[in-house]
Every structure is written in structure tokens, then in C-alpha cells.
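S.K.: what's the 3D shape of this:
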Amino acid sequence: MREILTVQVGGAGIRLGNQFWDYIRTEHGVDHLGVYHGNSHLQLQYIDVYFSDIEMKRHVPRAILVDSGNVTDSTKYNRWQLPMLITLPHVSGSAGTGNVFSHGLLHRSKVVDNLMENFRRVSETLESLQAVQVIHAIGGGTGSGLVSAFLRELRDDNTRLVTTWTVLPSPVVSDKVVEPYNAVLSVPALIDSADVVCAIDNEALARIGSGKLRTAHPNYDVMNSVAALAMSGTTACVRFPGQQNSDWRGVTANLVPFPRLHFLTLSQAPLARNFAEQSRNLGPQGLMQELVSRENFLMHWDDKQARYLACAALFRGRLSMAQVDAAVAKANGRIASSGLVPDAVMRSVCDIPPPGFTASGTLVANHTAVARALARSVDKFRKMFKKRAFMHWYEGLTEADFAEAEKRTVDLVAEYIQLERQPKQAGGVDEQW
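M.R.: Predicted coordinates:
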């Protein structure tokens, strides 16, 4: 069995990760205590990819929970989860980071060393570690600074595929003034030490919550539910058998044409469980149209210039492969690709839909829209850095560290924009669905 080990870091990473476990443990027929009550042998066939089987046939998430403060803070657990997650390895620091990158980075000697010790201990018990996935947000101090230190240690210590689920900050959601600093300072580690970064934009989640989900004031629970549903759909191809299935490395390898450009975006259809009834009327063609709609992306951008480099359509449910192939072929003909990948859309079909759904879909795309989200943070970073505002909070970092992080982020944005401006592929239609 090719296992995946999850590391949830910081308050945002722990809460989002908990929602993710809530979704997938339900899909696998596991209750809040880790006991299986499902109705299909398929639920157990690949359950060991994400879950560990402990005494009394209990299935618990294979995860390590990390925070610079107290990881068992009750605000980071959903009520149902405490019995299951209390058995997991926990790594806590003595104090919080105050939402400052350098404070998270300087916990390296205390927290990161303890985290690496737990990581090695868990890894040694596994038959074949397929990948490590890190769930975090780069707006806060722990999810930015501590994760940067951890990723560098992980790269030196481990050759496995390293994937991050990275939540990007937005002033629409949070009023923490130093978030642009934290976000930009995090980018070098994400470029150098992660193989794949699945970027989730808080601004897009807030737009989805207030728009399609009709929530007047979407809170973190609403936004996390959307993100976790997309994460569940993205990982279904490694958790369940299907007609055309893939492992995680196979999916991501086709989406990264250049090593540095490994920042992916997600789209989900339907967007929430209360839209499950809608899925009864959506075949592959309808799902594909929803997936390529800008309103369904977990990434916010305004202009029409953003383009796909490559994407993977991951369908779930008992769907006709002929209809899936037709929907994907139509998408290939209409998505304005850069010309780097002739067949821009790959596809995978998992037979098991999410509970309550007839069918669903998730699009994982290498899309230049991610450059817009990073550019937003760079713009706010520059306005503060020009006046050297709040830099006294960042003990241990010099102006050269800030300037280097800004340069590397700007270079990454420029690489995406350069591909965006290349001539369209011959025969493609210069149109965004």
C-alpha cells in the first residue's frame, strides 16, 4: 500500500484539515470514533492510503497536528473529531507566533525538530510512503514561517512527493495587516521545497460563500467546507478504485510542465453538499461546464487573459466513459492552452461519488490565475516595505531577506505571465468557458 502522511500546521491548517477528515471518513464509512460502519468493500479497499488501522479495528487519520501554541486548543477541533484525533501525534510550542513569519521560523529549534522526530517515527512504520501533504495557510505566522522551516528540513530528509494545500490570504477575509509580508516571505520555500502547491484563495472562497452558497457573511466553517470538498475530490482517485484511475504522482506529473511552475488551482462542482440534488441532473458535460466556470474556481481573478497550462478533470460517480471522453474532448477544443501541452485536459473517473451525490467533479489546473493572487500580495507587500512598516516585528530577518523574497515572488509571477502572453495553440479557440 502506498500511504500518504498528512501534516496540519497552524490554526487554519488544523481546522481545514479537520473538515477534510470529516468528509473522507464519511466517504469511507468510518464514524467519529474510527469504527467502520460502511456498506461496501470498496470503502475499505484503499482506506490505508490515508488512514491507519489501530487496535480494535479502528481507522484513524494518518496525520500529525502542529501549532506553535497549544495544538489542543478547543477552537481548532470540531466537536465530533476530538475522540478520533486525540490519538494522533501532536506537536505544540510554548507560545504563539503573533501572526509574524519570523516568529514561526524561529521556532525551528523547538517545534520543527520535534515535528521531524514525529515524522520519522511515523514514516518508519509505513510500508511505502507515497507522499507527504501539508495543510496550512500563509497569512499567519505558524503556517508561513514554521512551514517554511519544515519544508526545507523535509526536502533535505525525504525524497517522497511533497504536496501542500496552501491557503492564500485576502483582506476580504482577514484584517491582519502583515499577511502580505507573511505570504511573500513563504513563497521561496514553496518554490524550492514543495513538488506541488495546491493554492486555495480565501478571496475566492468568500466570493463562493456569499454568491453561489448565498451566505450573507461566510465564516471560516463555510469556506473550509468548500475547500475540503475540493480536497476530497482531488484525492478520491487514490482512495477508491475506478474505471480510469490514477495515483497522486501520476495526476500531478502531468500538470507541472516546468519544475518552478507547480502552483495548481482547483475548481469544484457541485460546490457544497446542499447542492447534491443538482448533481442528479448533471452528466459529464454539465459537470465539465461547471468546472471550467470561473465562479467555481477556488482562485479569484478578474481579467480574461488568464490561461490554462494543463488540467486534470477528476470525475466521481457511475458515469459513461464515452460521455466523459466527449466532455473532455470538447474542453480540449475550447480551453485556450499555451501550446505547451497539446492535449491540455487529462481525465480520471472514480466510481464512488461523495455521500448524497450522484456525481461530482473536481478540476485540478495549472492556471496563470495563481499569478494574480500572488501579485495581490506582492502589491500590498511593496506598499508596506517601501515605508519599512511593521518590520520591527520581524526579528531575525534583514531588509535583504524581504527584498529577496519579493524578487523571487515577482520572478514567479513573471514566468506565469510570460507563458500567458505566448501565441495561442493552433486550432484552439481564444475563449474562456
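
S.K.: use CA for all of it now, contacts and neighbours both
M.R.: OK.

S.K.: I'd say Tyr394 and Val100 touch.
M.R.: Yes: contact criterion Cα atoms under 8 Å: Tyr394 and Val100 qualify, at 6.7 Å.

S.K.: which residues sit against stretch 364-381?
M.R.: Under the criterion Cα atoms under 8 Å, 6 or more residues apart in numbering, residues 168-169, 180-181, 183-184, 199, 201, 234, 255-256, 261-267, 299-301, 306-314, 406, 409-410, 412-414, 416-417, 420 lie in contact with stretch 364-381.

S.K.: now, which of these lie within helices?
M.R.: 180-181, 183-184, 234, 406, 409-410, 412-414, 416-417, 420 (DSSP state H).

S.K.: and those, which are buried?
M.R.: Buried members of the ones in helices among the contacts of stretch 364-381, counted by 16 or more other Cα atoms under 10 Å: 180-181, 183-184, 234, 406, 409-410, 412-413, 416-417, 420.

S.K.: name the nearest of those residues relative to Ser320.
M.R.: For these, the minimum distance to Ser320 (Cα to Cα) is 19.8 Å, reached by Thr234.

S.K.: quick one: what helix or strand has the nearest residue to the closest one once chain neighbours are set aside in it?
M.R.: Once flanking residues are discounted, Thr234 sits nearest to Thr362: 6.2 Å by Cα to Cα, 6 or more residues apart in numbering. Under the criterion DSSP states H and E, the helix or strand holding Thr362 is strand 360-367.

S.K.: list the buried residues in that strand.
M.R.: Ser360, Gly361, Thr362, Leu363, Val364, Ala365, Asn366, His367.

S.K.: run this one through as well so I can compare:
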Amino acid sequence: VGVAFWEKIIQEHGITPEGLYTGNNPQQIERANVYFTEAQGGRYVPRVIACDLEPGVLDTIRQSKFGGLFRPDSMINAASGAGNNWAKGFYTEGAELLDQVLDTIRQDVERCDLLSGFQLCHSIAGGTGSGMGSLMLQKVREEYPDRMMSTFTVVPAANSSDAVVEPYNSVLSIHHLIENSDMTFCLDNQALGNICLNVMKKPLPTLGDLNSLVANVMSGVTTSLRFPGQLNADLRKLAVNMVPFPRLHFLMSGFAPLTSTQVQSYRHVTVPDLCQQIYSTNNMMVDVDPRHGRYLTCAAMFRGKVSVKECEDTIWNYAEKNASSFVEWIPNSTQIAVCDIPAIDSKLSATFLGNNTAIQETFNRVGEQFSKLFRRKAFLHWFTDEG
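M.R.: Reported below is the predicted structural model:
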């Protein structure tokens, strides 16, 4: 997921796989230093730290088209793997790598003029993303308590599973996410697969297709940080508007326009179209039906040549018509941001974030699976052996 995001924003900023700027719009590079460090010879280097407890994934990145872009010392991996075990990632294997990772973070932070916060991409089903992800969250929070911590978290899907112990890993991680994260954008492969099948009409979606959907959302959420716009919303501003109570920071996300490639050239996208799509259940990137709950707060981020007034009017009209979907004790609960620079593949696009009470369905599902295993004390010895 992380690599898909970097590939996306490298293209948006007009940077080549070698790290050189070849764009034609000065606005592309005006605020590139939010995500990139400018090195010698005008090379732009992503400010990223990639860690894993096994070498396979990072080796793939090193050998990819964009492999030469990342700093070698920002790719940190062990050799043994976490074996889908949260305790290995948190207590044993992950803890051994921790000092090296924190040291690299410290060096990167010292190079910053003004550190806004951290973004963590991980999955809470396996061992590394859940265990080591929780450990990183906790330690970074201790070292930088006043900085924003946002996470893009892939939660286990309802009908597909890589590991039997997913419910254990997830429950242990969710506790850390509740305590140590300021904003958590929930994603799941089931919902992403459904979008590819039903909305984009791809009969056999690959992981690359799913990742590019997530990259769209990540790129949309961070647009206001990366480009000058008419109405900006940085990470902190977003969190202030989206999180009414500290523990309720688990957000659903959506993106528009999503259409099949055959239909794309026949459609003219308008702001009302986008509004209808981003609130649609089919476009949600987590397997939850927002109609089963109510929205506490929402954010809509528009990109492209569009009038702020039109965006505001469309969103207000939607909120008035569907007043029953929003809680009445937070008036004007939708925040809007507008950025003039369009996404690469569409002239007009919108990213949606919603803090909806229906997100509890995800946690209930994981909780039920956890209880079934825990009642029988199944697989527990793998965790207790690690401490």
C-alpha cells in the first residue's frame, strides 16, 4: 500500500523514478518538501521509513522501478519474519529492530523545519503490521506526544483470511490504535475487491488494483498538505473537525469518480455526481454499511477546477436532504477542502472521510471471531510463549 501511495504522489509532483523533477507546473514542486527531502543535484528523496521482519517485500521494492528513489538506510528489515504472531512483532523480533527504526526516525525528524506528524501504513491481520505497528505507535507517541499520528489500517475482511490467528492480532492492535492514534483510516480488502468488481467492472482484481484504490484515498487525504489550494485542511485541522471524542477516531473513506474504463470517456463528471458517489455505500473502502449508523462528522476534499461555493452548496443540500443520516447535536458537521491541482487520471475528483457509528460493525465482527477462539484458548500458546 505504501509503495502504491509513493508511486502516485511521485507522478503528481512530476518527479521521475530517479528523483528528478520534470514537471511543467511550479505548483507541483512548491510544497514537495512536505514529503520529500531535496538532496544533492536537485534529487528528491521520499521521507519514508519502510520496515519489515522479513526481507522478501523490501527486496521486491528495492528491485522495482522506484527502488532507486528510496534511501537504502530507510529500508530496515530482519530476516526471520513474525510468523503471523502479534507477540513476535511486539515483544521479540520487532523489539530488536526498534532502536534502529527509532534512530532513523530521529534523524529524519531533525532534518525537518516543522514536523506536522506521522503516517503509518500497516495491516492488523499479520504479525509485523499488527505487533511491530503497535510497538512503533506506542514508542513514537512517547517520543513525540504533541505531533499528529494518523494511520492507514487494513483491517481483516469478513469472508477472506490469510491467517487463522487474525482475530487475536487485530484485537491486540486495536487497543493500541485506540490509545495512541489520532486518526485511523480503516480499509479492508473485501470492500476494495467489491469496488473493483462491481463499480470498476474488473472481473479478476489483483492486489495492485486494490492498492491503487487505497493510494487514491491516501493521495486525496494528503492533497492539502502537498499543494496550495483555495480551502486547505492539514492533518491537525482535519482531526480537529473529524474527531468529536478522542477514542472515536476510526474513519471510513471513499473516493470518486470510480467507473469502469470503458465508460470513462463517455462521462462528464460534475460536483453533484461526485457528491452522490462519495456518500454511496458502493464506494466505501471498508466493508460497512453507513446506513446502519449515523455520521458524526464528514470531510469532503475536492480536486480540480471547481468553485468552492458549488462544492459547499452541493454538500449542504445533501446533508439537509439526508438529515436523518447525521447526528443532530453536531450542526454543519461536514468539512470541505478544495485543491486546484487535479489528480493524474481525472480532471475532477473527490475524497470522502466519514466518522460513522456503523464502523462498530468491523470491531464487532473481529470481537466475535476473537471470542470464539479465546473461549477455547485455541492457538494461545504461540502468544504466551513469546511473553
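
S.K.: so who does the spatially most central residue of the second structure touch?
M.R.: By Cα atoms, centre = their mean, the second structure has its centre lying nearest to Phe152, at 3.0 Å. Phe152 of the second structure makes contact with Gln119, Leu120, Cys121, His122, Thr184, Phe185, Cys186, Leu187, according to Cα under 8 Å, 6+ apart.

S.K.: for whatever residue of the first structure lines up with the fourth one, which non-adjacent residue is closest in space?
M.R.: In the first structure, the residue paired with His122 of the second structure according to TM-score structural alignment is His136. When the adjacent residues along the chain are set aside, His136 of the first structure lies closest to Gly13, with 4.0 Å between them (Cα to Cα, 6+ apart).

S.K.: aligned to that neighbour, what sits in the second structure?
M.R.: Match for Gly13 of the first structure (TM-score structural alignment): no aligned residue.

S.K.: related to what we said a few turns ago, in JSON lines, list the ones in helices among the contacts of stretch 364-381 of the first structure along with distance to Leu319 of the first structure.
M.R.: Below are those laid out as JSON lines (distance: Cα to Cα, whole Å):
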{"residue": "Pro180", "distance to Leu319 of the first structure": "43"}
{"residue": "Tyr181", "distance to Leu319 of the first structure": "45"}
{"residue": "Ala183", "distance to Leu319 of the first structure": "40"}
{"residue": "Val184", "distance to Leu319 of the first structure": "42"}
{"residue": "Thr234", "distance to Leu319 of the first structure": "17"}
{"residue": "Glu406", "distance to Leu319 of the first structure": "46"}
{"residue": "Thr409", "distance to Leu319 of the first structure": "41"}
{"residue": "Val410", "distance to Leu319 of the first structure": "43"}
{"residue": "Leu412", "distance to Leu319 of the first structure": "38"}
{"residue": "Val413", "distance to Leu319 of the first structure": "38"}
{"residue": "Ala414", "distance to Leu319 of the first structure": "40"}
{"residue": "Tyr416", "distance to Leu319 of the first structure": "35"}
{"residue": "Ile417", "distance to Leu319 of the first structure": "36"}
{"residue": "Glu420", "distance to Leu319 of the first structure": "34"}
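
S.K.: hang on, the earlier thing: isn't there a helix covering the residue nearest to the centre of the second structure?
M.R.: No: using DSSP: H, G, I helix; E, B strand; the rest coil, the assignment for Phe152 of the second structure is strand, not a helix.

S.K.: what about it, distance to Asp182 of the second structure?
M.R.: Between Phe152 of the second structure and Asp182 of the second structure the distance is 11 Å, computed by Cα to Cα, to the nearest Å.

S.K.: before we move on, back to that, what's the most distant pair in the ones in helices among the contacts of stretch 364-381 of the first structure?
M.R.: It's Thr234 and Glu406 that sit farthest apart of these, by Cα to Cα, at 30.7 Å.

S.K.: residues in contact with Gly17 of the first structure?
M.R.: Gln8, Ile135, Ala228.

S.K.: circling back to that earlier point, would you check the span in the second structure matched by the strand holding Thr362 of the first structure?
M.R.: Using TM-score structural alignment, strand 360-367 of the first structure pairs with 349-356 in the second structure.

S.K.: most remote residue from the second structure's center?
M.R.: Arg376 (34.3 Å).

S.K.: before we move on, back to that, quick one: which of Tyr394 and Val100 of the first structure has more around it?
M.R.: Neighbours were tallied for Tyr394 of the first structure and for Val100 using other Cα atoms under 10 Å; the higher tally belongs to Val100 (24 against 14).

S.K.: from memory the more buried one sits against Gly141, does it?
M.R.: Yes: assessed by Cα under 8 Å, Val100 of the first structure is found in contact with Gly141 at 4.2 Å.

S.K.: overlap in contacts of these two?
M.R.: Common contacts of Val100 of the first structure and Gly141, defined by Cα under 8 Å, 6+ apart, comprise Asn182.

S.K.: could you show me where the strands are in the second structure, in order?
M.R.: 36-38, 44-46, 50-52, 75-77, 117-123, 148-154, 183-187, 229-231, 250-256, 295-303, 334-339, 349-356 (DSSP state E).

S.K.: any chance of the ones you listed in a markdown table, plus distance to Ser160 of the second structure?
M.R.: Output for those, formatted as a markdown table (distance: least, Cα to Cα, whole Å):
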| stretch | distance to Ser160 of the second structure |
| --- | --- |
| strand 36-38 | 36 |
| strand 44-46 | 33 |
| strand 50-52 | 23 |
| strand 75-77 | 27 |
| strand 117-123 | 14 |
| strand 148-154 | 13 |
| strand 183-187 | 14 |
| strand 229-231 | 40 |
| strand 250-256 | 20 |
| strand 295-303 | 28 |
| strand 334-339 | 33 |
| strand 349-356 | 24 |
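
S.K.: of all those strands, which one is nearest Glu328 of the second structure?
M.R.: Nearest of those (Cα to Cα): strand 295-303, 8.8 Å.

S.K.: so the closest one matches what in the first structure?
M.R.: The alignment places strand 295-303 of the second structure over residues 308-316 of the first structure (TM-score structural alignment).

S.K.: distance from the matching stretch to the second structure after superposition?
M.R.: Compared with the second structure after fitting, stretch 308-316 of the first structure deviates on average by 0.4 Å (mean Cα distance after the TM-score superposition for the first structure).
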